[in-house]
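Undergrad: This is a predicted model, with the sequence first.
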Amino acid sequence: MDTSQSPSRAERIDGPSVRIGALVPLSRPGWIEAGRHLLAGLDLAAREVNVTGGILGKPLELIVRDTAADPQRATAAVDELARLGAAALAGEYHSVVARAVAARADALGLPFLCSSAVLDALTEQPTDWVARLAPAQSHGWQIYADFLLSAGHRRIAVATQSSVYWASGTRILRDYLAPRGGTVLELDTGARAPKVVCDELVDHRVTALLLLVGYPEPAVPIVRSVRRDPRLAGILIGAPAGQPEFAEWATLLGREGTSIPFLRYLPERLSSLGVRVDAALRERLAEAPSFVAFEGYDTLTVLADVLRSQGVDRPLGTESWSRVVVEGTRGKIQFSRAPGISVWQWTWPPVQVADRDPDEPTRFRTLYVA
């Protein structure tokens, strides 16, 4: 369908619904705010699909399951959604959860379009059942490393926690920066209080500290400790995983949470479709939508287009993803096989480095564009 125009009237739809399972983190320890934005985008697109005739005359039904950042819970949800006859799965924000969803979906032969998780190794082996909208971690984080180098940072520290995702990010940064004259000092926050982290930053003459840790703990205490340490007045704090994108970050940290560059998957300017969706999402969320909300909208738009094109009775596979050409909120979406990536990948979504303006913490500044 042409999603560049606002839905203007309801068309007749009847018969059994076409079910899509939506997997989102809506409770702790999941990142609830990210889940809320992701679901807002998914739901908005689903409602627009139904306003414009559904899927080949059948209503689209979004069945939502809370993953709570728990891989086992997410795997059980995949099994349940398969029993309920879901035609496809959509969503998920946390990479370790998306990896569990992708593995189970692949085993069941159930199509999964991942909205927001970036871990390169989303599945152990190449699969035709899984595709992804978000850029692979190696792609986005290498762009972030280029930003650091362009800003003159060579002595970099990463505050880390035990996680496949954070370990992958550390490895990507180290492998990319080392041949270009950069060094990466790893500081395990499980063994260090924020004050100790500050001491080591001073001892190693670090110029940039990257937060590869959970949110709000321990990210928020680390930011406060560094910002309030006069020895570290000139240090850059960075958050490639995108923690400052959400309003709660500004609420918790205020001005201390500004000038912290993060990866943001939005173009410099939204298309006419993006502008319309932005307005609709603002109304739903009662705040500015994050890039995660746009990822949700684009996910459902792609799945609806694929199901309409090939019919709901044929499984989505190699031909389905390779034939996608959909105008999304952030550009034209097409999938391909990227080197080192085991799933069908949009190559590539727009990537920028942004931060919150210290003069107006609710406003974002674009610092670097790939």
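TA: On my side now, so go ahead. Residues are numbered from 1 along each chain as shown.
Undergrad: Could you use CA atoms for every contact and neighbour count after this?
TA: Fine.
Undergrad: and the gap between the most centrally placed residue in the chain and P59?
TA: Closest to where the C-alpha atoms of the chain average out (C-alpha atoms, centre = their mean) is S116, at 2.9 Å. As judged by C-alpha to C-alpha, to the nearest Å, S116 and P59 stand 25 Å apart.
Undergrad: And for V325, the neighbour number?
TA: 14 (other C-alpha atoms under 10 Å).
Undergrad: Over to L252?
TA: 12.
Undergrad: what do you get for D359?
TA: Around D359 there are 10 residues (other C-alpha under 10 Å).
Undergrad: try V277
TA: Residues near V277, counting by other C-alpha under 10 Å: 24.
Undergrad: After the strand or helix carrying it, heading C-terminal, what element do we hit next?
TA: Taking DSSP states H and E as the criterion, V277 maps to helix 272-285. Sequence order places helix 291-310 as the next helix or strand after helix 272-285, per DSSP H and E.
Undergrad: and that next one, how far from the chain's centre?
TA: Chain-centre distance of helix 291-310: 15 Å, with C-alpha atoms, centre = their mean, to the nearest Å.
Undergrad: mind listing what's buried in that helix?
TA: Under the neighbour-count criterion of 16 or more other C-alpha atoms under 10 Å, helix 291-310 has 291-307 buried.
Undergrad: what angle do it and helix 272-285 make?
TA: 120 degrees (axes from the mean of the first three to the mean of the last three C-alpha atoms, to 10 degrees).
Undergrad: Okay, one more to line up with it:
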Amino acid sequence: MTIQTTSTAPVKQPIRLGALAPLTRPGFFEAGRHLGAGIELAVDEINAAGGIGGRPIELLLRDTAGAPGRAVDAVREFAARDAVAVVGEYHSVVAHAAAGEAVKARLPFVCSSAVLDAVVESPTDLVARVAPAQSYCWSVYADYLVSARHRHVALVIEPDRYWSAGARLLRTFLPERGARVTEFEYASLNGTSLTDALVAAGDVDALLLLVGYPEPAVSLVKAVRADPRLAGLRIGDPAGRAESPQWWALLGEDGADVPFLRYLPARLGPLGTRVAERLAGNLGEPASFVAFEGYDSVQVVAEAARVGGPDRRRVAEALTSVKVAGTRGTMSFARGSGADLQWTWPPVQVASRRDPRRPEAISVLFDDGVR
């Protein structure tokens, strides 16, 4: 008599992947929700296809709430739990803190959405970015303003690492293109005095909001829209909050026709189209560019793990050589304008929504001409 025994294949240990997103206030949780959806979809698809070398990805998604300290704590947790890499984050100041901690831990960080040029202070191959650098995408925004015949642009600024960097860039870019710049520091203004100051400045034809959201951005938009002296003044939001559904819920028609930056090509390819459909089903609304950035950043780590091997050192080494088919084009990385590795360049558009009754209808006003 033959005795049959059953053997089971050993269960392969999961590959841990850390992820950061602002999922609650005071972080910009609308963007965080889309970022997290893109990250989760990519992980689900990779695992459904057999994982990486037969090993599933175990996602450790943590809420930063837009707070640098929470991001630092999360990166320390990821390092302690032997994650091979970190992806994500939307806020530039939070990504800056996370990148610094990741470098200390020798933990690769593929930054999804933050655009601050100095996302990391010293040159490193441990930090790569799928979003464009601020010095690139905000130059496209300056090109748009001048192409739309704006010749005197006002900036209202809440000074911090991100907004102050943006103001410095616009202070250079716009005069180079023939436009004047007038700056107002928000701390010295309220809604009424800003409108008076804009009128007193004479021929201002565009106002850019380099301030926090929802406040004071929402109150400033309402004040400008309510002042008949400023009828026709273009309000702009380079940071992209005007794309979110909450913008419309808070502002209604006052929020219409506010140009913002987004990072999508003129037309999505087959992969991007398929991912867009799945993301829309998961989110219950059209996916913003931030969701695609989340998806793409996971694909970068997965490909680096396939090429180099599923550990931190090999993932970091592979980042400089991988070519990854993403939702918005083929991604590869080289030293950018900052100290990180950079996809040069993601597609950049300036777009706006013009009908609060049709928030899905977005008009593309300008693009960088790369795609």
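TA: Arrived safely, thanks for sending. None of these values were measured; they are calculated from a predicted model.
Undergrad: Let me see the TM-score of these two.
TA: The TM-score (TM-score structural alignment, normalised by the length of structure 1) is 0.94; 358 aligned residues with a C-alpha RMSD of 1.4 Å.
Undergrad: list the helices and strands the helix holding V277 of structure 1 packs on?
TA: The helices and strands touching helix 272-285 of structure 1, judged by 3 or more C-alpha pairs under 8 Å, 6 or more residues apart in numbering; DSSP states H and E, are helix 32-51, helix 291-310.
Undergrad: Identify whichever of those helices lies nearest to P126 of structure 1.
TA: Of all these, it is helix 291-310 that lies closest to P126 of structure 1, at 20.4 Å by C-alpha to C-alpha.
Undergrad: Can you check which part of structure 2 that closest one sits on?
TA: Using TM-score structural alignment, helix 291-310 of structure 1 corresponds to residues 289-308 of structure 2.
Undergrad: Check stretch 88-104 of structure 1 too.
TA: The aligned range for stretch 88-104 of structure 1 is 85-101, by TM-score structural alignment.
Undergrad: Tell me the residue in structure 2 aligned with the residue nearest to the centre of structure 1.
TA: Checking TM-score structural alignment: S116 of structure 1 goes with S113.
Undergrad: do A76 of structure 1 as well
TA: A76 of structure 1 maps onto D73 in structure 2, by TM-score structural alignment.
Undergrad: any idea which helix or strand comes after the helix or strand containing that match?
TA: Using DSSP H and E, D73 of structure 2 sits in helix 68-80. Per DSSP H and E, the first helix or strand lying C-terminal to helix 68-80 of structure 2 is strand 85-88.
Undergrad: average distance between the helix or strand following that following strand and structure 1?
TA: Using DSSP H and E, the next helix or strand after strand 85-88 of structure 2 towards the C-terminus is helix 92-104. Helix 92-104 of structure 2, aligned to structure 1 and superposed, deviates on average by 0.5 Å (mean C-alpha distance after the TM-score superposition for structure 1).
Undergrad: Run through who's touching the helix holding D73 of structure 2.
TA: 17-18, 20, 60, 62-64, 86, 93-98, 101-102, 105, 107 (C-alpha atoms under 8 Å, 6 or more residues apart in numbering).
Undergrad: Would you mark the buried spots in that helix?
TA: Those would be 68, 70-72, 74-76, 78-79, for helix 68-80 of structure 2 by 16+ other C-alpha under 10 Å.
Undergrad: Looking at the residues you listed, which one is closest to L365 of structure 2?
TA: Nearest member of these to L365 of structure 2, counting by C-alpha to C-alpha, is P68, at 33.7 Å.
Undergrad: now the helices: where do they sit in structure 1?
TA: 32-51, 71-83, 95-108, 137-150, 164-177, 194-203, 219-227, 247-253, 272-285, 291-310, 318-322 (DSSP state H).
Undergrad: Can you check which of the ones you listed gets nearest to Y265 of structure 1?
TA: Closest among those, using C-alpha to C-alpha: helix 291-310, at 5.9 Å.
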